[in-house]
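Student: structure for this input, please:
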Amino acid sequence: MPCEHWSEALADVEGLCRRVVLAALDGSGEVLSRGTPEQVEVSLVLADDAMVQELNRQYRGQDKPTNVLSFAALDGDDEIAVPDGPLMLGDVVLAFETTTREALAEGKPLADHLSHLLVHGILHLLGYDHLEEAEAEEMEGRERVILAGLGIADPYALPPGSEAGEERIERT
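Tutor: Next up is the predicted model:
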């Protein structure tokens, strides 16, 4: 079962994910025209690379694993408002091996990188994107604010000794 990898790597992966999702919803700048983040439902799948690669191939036409996939239940024209029951925003799927590999390569704690990718995925569910430079700047700025509120360093900051203009995280 893919979730076992996450549980072995992170002591309280469920608690971490819950805190990050609530912070992302609360700090999105969009969240809800009425209601609270607790009235929103998000499906989170902690998967392995094989599962994410299959989803990426099936839904995006890219036969390779990626770190995070988001599947929004709302389209861009839907108003984000809580009905009488919970509002289902969609699904976020995180790939263990890719996330772990990226965290190691970037010298980041796995929990911090997982948190960043989860915030990124939640923002996609809320309609944020990064296809154009202006959109990317807005989305990355929102990620920075949310992560700072969680005590996590700027994931887009260049490490010491890096050259300006070098991109650190592939936008997927």
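
Student: when you work out contacts or count neighbours from here on, use the C-alpha atoms and nothing else.
Tutor: Fine.

Student: quick one: Ser70 is in a strand?
Tutor: Yes. Under DSSP: H, G, I helix; E, B strand; the rest coil, Ser70 sits within a strand.

Student: before we go on, could you also do this sequence so I can check it against the first one:
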Amino acid sequence: MNATPDAGAVSVETVIEDAAWDTVPLDALAGRAARATLGRLGLGAGEIVVLGCDDARIAGLNADFRGKPRPTNVLSWPSAERGARVEGQMPAPPDTARDAELGDIALAFGVCATEARAAGLALEAHVTHLLVHAVLHLLGFDHDRDGDAALMERLETEILAELGLHDPYSGDVS
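Tutor: Here you go, the predicted model:
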């Protein structure tokens, strides 16, 4: 279990259940992704727990929480409902002064590694994208409605660009 240094009151605790994650600096990637995402939205605080697990564990979580008994790359559990009421609008920011807990994220190593290879991406870059995506979910962003998806994708692209990473929606990996 690792925690990122207290930088701007953003706290990310990582829990590693699958030793395959030892090949990736998940705690550093999670801290960097969380700080970039929260910072882009003007939030300087928040607490997140990230689980690095295997495909079997995430398949069980996916079955339990979403009724989909198969592995997936990432899951997120916001600590509160924060979604925007109006499609395409920003969700209300959490009041981290009263409650800093934003929620939990789980990543499956096998699925992430397979997707990265298939897309010709470095695993660390793909994991960072998934972490930014998941942190946005914790903050109330979603992609179920077209307007919400466009907003979320735009923010992901902007945050990843700030981190020096490619636009995952462009189809270009350069």
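
Student: tell me which stretches of the second structure form strands.
Tutor: When secondary structure is read from DSSP state E, the second structure shows strands at 2-3, 10-16, 46-53, 74-78, 101-108.

Student: contact partners of the shortest one?
Tutor: Yep, that's strand 2-3 of the second structure we're talking about. Ser11, Val12, Glu13, Thr14, Val15, Asp27 (Cα atoms under 8 Å, 6 or more residues apart in numbering).

Student: how does it look with 10 Å?
Tutor: 11-16, 26-28, 30-31, 48-50 (Cα atoms under 10 Å, 6 or more residues apart in numbering).

Student: and Leu26 of the second structure? What does it align with in the first structure?
Tutor: Superposed on the first structure with TM-score structural alignment, Leu26 of the second structure falls opposite Val13.

Student: cool, and Asp104 of the second structure?
Tutor: So, by TM-score structural alignment, Asp104 of the second structure is matched to Asp91.

Student: name the nearest residue to its match, sequence neighbours excluded.
Tutor: Spatial nearest neighbour of Asp91 of the first structure, excluding adjacent residues (Cα to Cα, 6 or more residues apart in numbering): Ser43 at 4.5 Å.

Student: okay, now the one you found: neighbour count?
Tutor: Per other Cα atoms under 10 Å, the neighbour tally for Ser43 of the first structure reads 12.

Student: contacts only, for it.
Tutor: If a contact means Cα under 10 Å, 6+ apart, then Ser43 of the first structure has Ser70, Phe71, Met88, Leu89, Gly90, Asp91, Val92, Val93 as its contacts.

Student: what's the spacing between the nearest residue to the last one once chain neighbours are set aside and Gly29 of the first structure?
Tutor: Which is Val93 of the first structure. In space, and not counting its chain neighbours, Val93 of the first structure is closest to Val45: 4.6 Å by Cα to Cα, 6+ apart. Here the distance between Val45 of the first structure and Gly29 of the first structure works out to 24 Å (Cα to Cα, to the nearest Å).

Student: more neighbours: those two, which one.
Tutor: Val45 (16 against 12).

Student: trace the more buried one over to the second structure, please.
Tutor: With TM-score structural alignment defining the correspondence, Val45 of the first structure maps onto Leu51 in the second structure.

Student: check contacts around that match.
Tutor: 1, 13-18, 21, 26-27, 58, 74-75, 104-108.

Student: ok, now with 7 Å
Tutor: Under the criterion of Cα atoms under 7 Å, 6 or more residues apart in numbering, the neighbours of Leu51 of the second structure are Thr14, Val15, Ile16, Ile105, Ala106, Leu107.

Student: quick check: it vs Gly44 of the second structure, distance?
Tutor: Distance, Leu51 of the second structure to Gly44 of the second structure, by Cα to Cα: 22 Å.

Student: check Leu138 of the second structure too.
Tutor: According to Cα to Cα, Leu138 of the second structure and Gly44 of the second structure sit 15 Å apart.

Student: also Thr157 of the second structure?
Tutor: Distance from Thr157 of the second structure to Gly44 of the second structure, counting by Cα to Cα: 20 Å.
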